[in-house]
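Participant: Below is the sequence, then the predicted model.
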Amino acid sequence: MKISQRWKSLDVFRGIAIASMILVNNPGSWDNIYPQLDHAEWNGYTPPDFIFPFFLFIVGAAMPFSLSKYTKENRPTKAVYWRIGRRALILCGLGLFLALFSLTLDFWLNGAPASKFATIRIMGVLQRISLAYFISAIAVLNLHRRALWILAAILLLGYWAAMQLIPVPGYGAGNLTPAGNLVGYCDRLILGQQHLLGGKPFDPEGLLSTLPAVVTVLAGYFTGEWLSKQPQQSRTSINLVIVGMSCILVGHLWGFLFPINKQLWTSSFVIFTAGFALLLLAACYELIEVRNLKWLGFPFEVMGLNAIFAFVGSGFIARILIKTHIGNGTDAPTTYTWIYEHLFKPWAGALNGSLLFAITTVIFWWLILYFMYRRNWYFKI
């Protein structure tokens, strides 16, 4: 396969991730969620904890296609670095836009004081994708393959050492609690606690924990580069499975020393989730590229081709529904709650109604994205 050829399996993989994200982020009621659809409270993992690393993994897996033409003989120009920087800035800007939009709706509709704008959350999902993509792309363009592997090892081992050995004032070294860990301390020191999620002492998309997230992107890059040189056959899929299972085992064992934790993005979490990403990619690759069952992945391909639009759009609409109200008075339910309470809960029950609300949201966005797909409208940055 030529490295410039586009794989539908990557779009399907991305579509599975975005559909899962919309499902998990939009229950009818956060008080009525199946345990399998809720994030782990701290250490450990549940299926939703794999969604974010899958996004980063697929960002890396796509890099061999977009950056393959740049070699030692054909060095990237300033324009190339500008495009990478521009893309990172747009991603970051979209994340900040969603945070600012929430504060604006509260100010306009719910009487929140203007001083709330001074507490805007700086980090977030898109901001982390932006930083991890930028650092990874610059590294890929300037380091040989062996140096990239060394960088990945340094980031994972260095992060582990820092979290275990650098003391946090008032908590000491090796404290991995929400309030006492080094990630939260760095964010409070650099960003200020008022700019963290909910004004709490810890932000799950912190600055320091973005460094191991870079390795998640690099893991995708290593995979994409390797796949681009392999024949389209089941043996390739099997090799992905073997490496994936190995990563799961290594991540699990490392978890005894450095717990698997999404919010801290621990080194064990990086290896563990990369293993599951490889398994999912192997399934997509085998079914779509090897067996040519493209129809099977089509529903997810539709979503994967406009994943950023779906992410931002679903977040935008959800914020409107959450910040607006039906009726007057302090007890007036939000539009989001009203829809759940009146259209889903009465006949499906509290728990199943909440799940059905989320499924309906996924279908709603699929229809929008299918409309865009039919007209060849693709939101690219």
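Facilitator: Done, it's in. Keep in mind it's a predicted model, so treat the numbers as computed, not measured. Numbers count the residues shown, from 1 in each chain.
Participant: From here on, just use CA atoms for contacts and neighbour counts.
Facilitator: Will do.
Participant: Relative to Tyr221, how far out is the residue nearest to Ser237 when sequence neighbours are not counted?
Facilitator: Closest residue to Ser237 apart from its sequence neighbours, by C-alpha to C-alpha, 6 or more residues apart in numbering: Ala282 at 4.9 Å. Going from Ala282 to Tyr221 by C-alpha to C-alpha, to the nearest Å gives 15 Å.
Participant: quick one, helices of the stretch 151-300 of the chain?
Facilitator: Assigned by DSSP state H, counting those that start in this stretch, the stretch 151-300 of the chain shows helices spanning 182-190, 210-227, 234-254, 267-284, 294-304.
Participant: Looking at those helices, which is nearest to Thr337?
Facilitator: Closest of the helices of the stretch 151-300 of the chain to Thr337 is helix 294-304, at 26.0 Å (criterion: C-alpha to C-alpha).
Participant: Got another one to weigh against that:
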Amino acid sequence: MQKRFYSLDVFRGATVAFMILVNNPGSWANLYAPLEHAPWHGCTPTDLVFPFFLFAVGNAMSFVMPRLQEAGTPAFLKKVVTRSLLIFLIGFFLNWSPFIRWNDDHLTFKAWEYAGANGALVGIRILGVLQRIALSYFFASLIIYFFKIRGAFVTAITLLLFYWAMTFLLGSAADPYSMNGYFGVQVDKAILGESHMYHGEGVAFDPEGITSTLTSIVQVIFGYFVGFYIQQKGKNYEMLAHLLIAGCILIFTGYAWDMTFPINKKIWTSSYVLYTTGLAILVLSVCILLIEFKDAKGIWSRFFDVFGKNALFIFFLSGFLPRVIALFRWVDHYDDKGEKVYTSALPWFYQHVCKPVSANLKNGSLLYAICMIAFYWLIVYIMDRKKIYIKV
């Protein structure tokens, strides 16, 4: 197996760090524009985080696939199925955790389905970020293992075109690329059920839904291609030049496709895959140039590297820990009606430490997010010093 490029680990770690930053603001109502998702069509820096991580999953896969191929098909299937299932179940566990919730002044078990605050039936979300990673990794692994490089490339292009055709032909005639017109919503409702879908948009709509997973698989395959190519060509400027050219071509193609199939993270359009993959290649190329060619390693690279060494674990912890902490609450004050207003450690920290630092509430919200990065970095730094690496 070829020697691993340190720049790939730094790229993955930086992606995880940015993921923690955008997922942990002090206030969702006070965000700087680059730290918000695009309302629908379009792409902000925040919309790059998830596809960059899937791209990094493909990179990592290119280094372990030769070993899995040597072990034979039964060993390969056992490894891939087990890992995919574990990641999926961890994501589902995260959605359900911490299994209890506050219902007025008492704790109750968070049932599979229960009445929400407005009386509507809500339930445990089935899909999510880790679940999409699991499914994308699983199918990309099978495609690459059984179809090889050329077959995987043909499959990837076919999936992008097929998804475009399905979205256009099966969607609403008025606007097949709108939230209400997107055909995948009906598929998710039929299979998952409305109560087990994401409701952050105000309606039952899952941004990690079943149908849009088709194109997220391609993101992993493209990541694999880049990792494979880097290993085959070795550390030279020709390899770097080819990566830069490929990145620019994909960005241009994504922009061109955007005119008929808009760049959109929430339905993971084919143009979005090409555009974000192109940007991922450019960012990775810069990392390779700085680290592998210029040897510009230092505090910045070590900072991100420790995130990359425990990437899935720290992502899980950053979602799980705030939910557990929120169970330990106390009365902060009483509102105008004399009703109790509760708080817990993390909201208190934002309200009383971060928020007062500036009249611009966005600054306090950003400061809180930076503090969260520092907190989780300290955890993975200690783990790295003790050589503790939690792999799935």
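Facilitator: That came through, no problem. Remember, it's a predicted structure, so these values are computed and weren't measured experimentally.
Participant: sorry, back to before: between the helices of the stretch 151-300 of structure 1, which gets nearest to Leu131 of structure 1?
Facilitator: So among those, helix 210-227 is nearest, using C-alpha to C-alpha, at 7.4 Å.
Participant: Where does that closest one end up in structure 2?
Facilitator: The aligned range for helix 210-227 of structure 1 in structure 2 is 213-230, by TM-score structural alignment.
Participant: For the matching stretch, which outside residues touch it?
Facilitator: The list of residues contacting stretch 213-230 of structure 2 from outside it, by C-alpha atoms under 8 Å, 6 or more residues apart in numbering, reads 51, 54-63, 132, 135-137, 139-140, 144, 149, 152-153, 156, 159-160, 163, 239, 243, 268-270, 273, 277, 281.
Participant: all helices in the stretch 51-200 of structure 2, in order from the N-terminus.
Facilitator: 73-96, 129-170, 183-191.
Participant: I'd like to know which of these is closest to Ile382 of structure 2.
Facilitator: Across these, Ile382 of structure 2 has its closest neighbour in helix 73-96 (23.0 Å, C-alpha to C-alpha).
Participant: Where does the most centrally placed residue in structure 2 fall, secondary structure wise?
Facilitator: Geometric centre of structure 2, nearest residue: Phe50, 3.2 Å, by C-alpha atoms, centre = their mean. Following DSSP states H and E, one finds Phe50 of structure 2 within helix 49-71.
Participant: So which bits of that helix are buried?
Facilitator: Going by neighbour count (16 or more other C-alpha atoms under 10 Å), the buried part of helix 49-71 of structure 2 is 49-63, 65, 68.
Participant: how near is the aligned residue in structure 1 for Val64 of structure 2 to Ile90 of structure 1?
Facilitator: When structure 1 is aligned by TM-score structural alignment, Val64 of structure 2 is paired with Ser66. In this structure, Ser66 of structure 1 and Ile90 of structure 1 are 18 Å apart, going by C-alpha to C-alpha.
Participant: what do you get for Ala99 of structure 1?
Facilitator: Plainly put, Ala99 of structure 1 is 14 Å away from Ile90 of structure 1 if you go by C-alpha to C-alpha.
Participant: Between these two, which has more neighbouring residues?
Facilitator: Ala99 (20 against 15; other C-alpha atoms under 10 Å).
Participant: what's near enough to touch the equivalent of the more buried one over in structure 2?
Facilitator: Under the alignment (TM-score structural alignment), Ala99 of structure 1 pairs with Asn95 of structure 2. Shown in contact with Asn95 of structure 2 (C-alpha under 8 Å, 6+ apart): 124-126, 128.
Participant: Among those residues, which one sits closest to Tyr334 of structure 2?
Facilitator: Ile124 (31.0 Å).
Participant: that older thread, can you tell me which of the helices of the stretch 51-200 of structure 2 comes nearest to Arg302 of structure 2?
Facilitator: Per C-alpha to C-alpha, nearest to Arg302 of structure 2 of these: helix 129-170, 25.1 Å.
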